[in-house]
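Novice: Got a predicted structure here, sequence first:
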Amino acid sequence: MKKIIIKYIANTITNLELEELKLWLKEEKNQKTFEQYIKASYDIDTIMNKPDLDAAYKKLRQTLDAKQKSKVRILPIWSKYAAAAVVVFMFSYLYTFYNQEQQTEEVLNTFVTTVTSGVDKATLTLDDGSDIILEEGKTYTNNSVASNGEEIVYKVEEEITPNKTGAKTIAYNYLTTPRGGEFHVVLADGTEVWLNSETKLKYPTFFKEGESRKVELVYGEAYFDVSSSKNHHGATFKVLSNLQEVEVLGTEFNIKSYKDETSIYTTLAEGKVAVSNNSFKENLVVGEQSVLNKTTGDIAVKTVNIYNETAWKSGVFSFKNKSLKEIMKVLSRWYDVDIVFENKKLETIKFNGILSRKMTLEEILIPIKRNVNLNYKVDNYKIIIK
């Protein structure tokens, strides 16, 4: 139900899932569980200037009723926390509701107003070096893989041409998402991987029976839902990424290993994993995150909020005590724009906030601009924070 609730908050829920959620919420105990989960996930009770959530819910409902009527079904009043979370950016030190009339007063640079959110797109690099562009609306298939433009799925049993010695030749593919792109891949063993923007994954088109299943996160961020070793004669699954190796039997975890960051972050969502390099080895339990320092090779382990670290997979930005510099780095990858700070003092201002990844860049920058009194200009397609 947590996954369905997250999809409801992100406005990506299907009609069937919505019916399932409504049926589940008919029980009073489930309504309380729902509200507690929303409040825990979005830190509503920790906001210094607590918003009027009843007013927010009423405003949202009126807006949806007016604009979409029969196309959108709204849950009863006890879902006010989730409804508010869909449309508001909750600042840790200031909270402002602004109406449609106020929004129209903002005059933004034409470039900013035309920047839209990322989409499903990636480049598939085959074993022979050829590149296949994958994007929404385009299909692709060969003897081992098929794509519908939103995901790519490998066949469990691939016909592989034996080499001269009679052994099967392993072919490796790369899947690369650009800035402003994301993609989903189902590997030949059934493991599912979600690639965030600016990410590159290397993997075989099939896995040899009896051998450890290995893939490489060359760079970027990816969420893994690993097919259990029980389905593969006990074969473990390993993810290599820069200076570390993550070994699992069957579990769900997130790895963030961007080229422009000094650390590699591994967050465990389900099961158990072992994170290691040449000097250290740490076993993680659910809710723990390892932080590997790329310079020293040291590994530190801390407890984190799983939702905050993996919300991107469900179509949501979840910022908890994040600096404006960190937030802008995330936004620059997703919206494929360069964002730099002219006023360095603004970099350290911190926020708690929930945002849909489907929002335009303009929709995100307007409330931030109002609440921290920042300005920005555009210079050669680069946003400069003043």
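Specialist: Yep, that arrived. Fair warning: this is a prediction, and the values are worked out from it, not measured in the lab.

Novice: When you work out contacts or count neighbours from here on, use the C-alpha atoms and nothing else.
Specialist: Fine.

Novice: what ranges do the strands span in the stretch 151-300 of the chain?
Specialist: Remark: strands assigned in the stretch 151-300 of the chain by DSSP state E, counting those that start in this stretch are 151-154, 172-177, 181-186, 192-195, 199-204, 213-225, 237-241, 244-248, 252-257, 263-270, 273-276, 281-284, 288-293, 299-303.

Novice: out of the ones you listed, which comes closest to A66?
Specialist: Among the strands of the stretch 151-300 of the chain, strand 181-186 comes nearest to A66, with 32.3 Å by Cα to Cα.

Novice: Against that first model, consider the following:
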Amino acid sequence: MISSKIENIIAKFLTNQASASELGVLEVWIEEANNLELFNRYVKINYAIEYNMREFDSNKVKNKLLEAFARENKVRKLKKLRKTIYYSAAAVVLGIVTTAFLYNSGLFDKPVAPVAIVKNTIEAGTDKAILTLEDGTAVVLEKDKTYQKNNVVSNGKELVYDDQSKTKSGIAYNYLTIPRGGQFQIKLSDGTKVWLNSESKLKFPVAFKEGSTRQVELIYGEAFFDVSPSSEHNGAKFKVLNKSQQVEVLGTEFNIKAYEDEDKIYTTLVEGKVAVSNSNSKKQLIPNQQSIINLKGGDIVVNPIDAYNEVLWTKGIFSFKGKKLKEIMNVMARWYDFQVVFQNPELEKVKFNGVLSKNDNIKEILSIIKKTNFINEYEIKDQKIIIK
């Protein structure tokens, strides 16, 4: 049970009125066993009550919470607390805002038609990957299944390499491939953590060469990196290569999205500092900036962005802000492992805002989108979804 004192501080925190000392109290409290769950329940109950008692803009409720955690006031006290609660609160609000998937489009309203569902065999993705060892052996990693060999161990969700592993001679490489409908985490031998999204592939050394730049390659797909600082490795820099760009870091958190079926590469900086370069130019990013490289040619473009919103996928959340339906369905297709077909090409351009759980049933998501009346009908046939 939450004390009245903590309730009062939580209320102040959500409205950005808490003092530095109150944030300190909340930070200590939230780290105690079971208190994060109590926080979740408190927010969910209070906002659910508000939802049931009167009409309100649930998207504003979501934004009120998320923006409260993203504000930079009282930075030193708030920074750590924000990272702890931000993703948790976003997940709590899902139950409230999932039914309020908003739209913004110039298309005219269309009459609602029955939904044709032949057979729904489409399920949400899960933890799974294929580890390819230096000798070419392929090891299937699956949720709740353990694996251990020499200096590497997996619990079915994360692959961990011995942090004492170093080499003074040749480097042996492993590959981690995430299929459609999968996700996985890896902790490299230097302590760097990497979250890999569906349909991604990472090449990395079993052990980094002592005294040399630490280097990995995102062959394709999307990955979030939490890099072990160079100060812990005798100043050794960290680089992430891709066929169309290079990212150089000293110690930071960033996201790279480089899918083979997309014509752009996106690098988003959460914390620290990175330098992104290609054959045409080189740009440095600061937190809440995103670089975009058009694979058809051109310089690197840098735009401001809400970085935390871009990496919510690592916390089991899809967050779409002004995204076209085609982009949204492509993201869904990778996670749920299906093909999508648009019978009306104009529907690909409809823009939506929404926050969804990666555990949601695909039929529920399609039903939410359909309630906007911009989609007449959708049909599910085995692993194919037809938007009409």
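Specialist: Looks like it came in fine. Just so it is clear, the model here is predicted, and its values are computed rather than measured.

Novice: TM-score for these two?
Specialist: The TM-score (TM-score structural alignment, normalised by the length of the first structure) is 0.75; 316 aligned residues with a Cα RMSD of 2.9 Å.

Novice: so where do the helices sit in the stretch 51-200 of the second structure?
Specialist: Secondary structure of the stretch 51-200 of the second structure by DSSP state H, counting those that start in this stretch: the helices cover 58-70, 75-97.

Novice: Contacts for the shortest one, please.
Specialist: Applying Cα atoms under 8 Å, 6 or more residues apart in numbering, the external contacts of helix 58-70 of the second structure come out as 13-16, 51, 82, 85-86, 89-90, 93, 96-97, 100, 102.

Novice: Just want the most central residue of the second structure.
Specialist: By Cα atoms, centre = their mean, the second structure has its centre lying nearest to W313, at 2.2 Å.

Novice: What are the neighbouring residues in contact with that one?
Specialist: Counting by Cα under 8 Å, 6+ apart, W313 of the second structure has contacts N197, S319, K358.

Novice: at 10 Å instead, please
Specialist: Shown in contact with W313 of the second structure (Cα atoms under 10 Å, 6 or more residues apart in numbering): Y87, W195, L196, N197, F224, S319, L356, S357, K358.

Novice: what's the answer for G287 of the first structure, then?
Specialist: F253, T267, L268, A269, E270, K302, T303, V304, N305, I306, Y307, E309.

Novice: Next: Q164 of the second structure.
Specialist: Taking Cα under 10 Å, 6+ apart, one finds N151, S189, D190, G191, A207 in contact with Q164 of the second structure.

Novice: Which position in the first structure pairs with it?
Specialist: Q164 of the second structure maps onto E157 in the first structure, with residues paired by TM-score structural alignment.

Novice: Out of the contacts of helix 58-70 of the second structure, flag the one nearest to P179 of the second structure.
Specialist: Using Cα to Cα, those come closest to P179 of the second structure at A90, 26.6 Å.

Novice: quick one: that closest one and K315 touch, right?
Specialist: Yes. Between A90 of the second structure and K315 a contact is recorded at 9.4 Å, counting by Cα atoms under 10 Å.

Novice: out of these two, which sits in the more crowded spot?
Specialist: Just comparing A90 of the second structure and K315: by other Cα atoms under 10 Å the higher neighbour count belongs to A90, 25 against 14.

Novice: K44 of the second structure is in what secondary structure piece?
Specialist: Assigned by DSSP states H and E, K44 of the second structure belongs to helix 35-53.

Novice: which parts of that helix are buried?
Specialist: Neighbour counts over helix 35-53 of the second structure (16 or more other Cα atoms under 10 Å) mark L36, F39, N40, Y42, V43, K44, Y47, Y51 as buried.

Novice: Tell me which other helices or strands that helix touches.
Specialist: helix 4-14, helix 20-30, helix 58-70, helix 75-97 (3 or more Cα pairs under 10 Å, 6 or more residues apart in numbering; DSSP states H and E).

Novice: in the last one, what's buried?
Specialist: Of the residues in helix 75-97 of the second structure, those buried under the neighbour-count criterion (16+ other Cα under 10 Å) are 77-78, 81-82, 84-94, 96-97.

Novice: what's the angle from that helix to helix 4-14?
Specialist: On the basis of axes from the mean of the first three to the mean of the last three Cα atoms, to 10 degrees, helix 75-97 of the second structure is oriented at 90 degrees to helix 4-14.

Novice: any idea how far helix 75-97 of the second structure is from the chain center?
Specialist: 14 Å (Cα atoms, centre = their mean, to the nearest Å).

Novice: sorry, back to before: any of the contacts of G287 of the first structure buried? List them.
Specialist: F253, T267, L268, A269, I306, Y307, E309.

Novice: give me every residue that touches the first one.
Specialist: With contacts taken as Cα under 10 Å, 6+ apart, F253 of the first structure has the following neighbours: 193, 222-226, 246, 266-273, 286-287, 289, 306, 310.

Novice: again, only using 6 Å
Specialist: Neighbouring residues of F253 of the first structure by Cα atoms under 6 Å, 6 or more residues apart in numbering: Y223, F224, T267, L268, A269.
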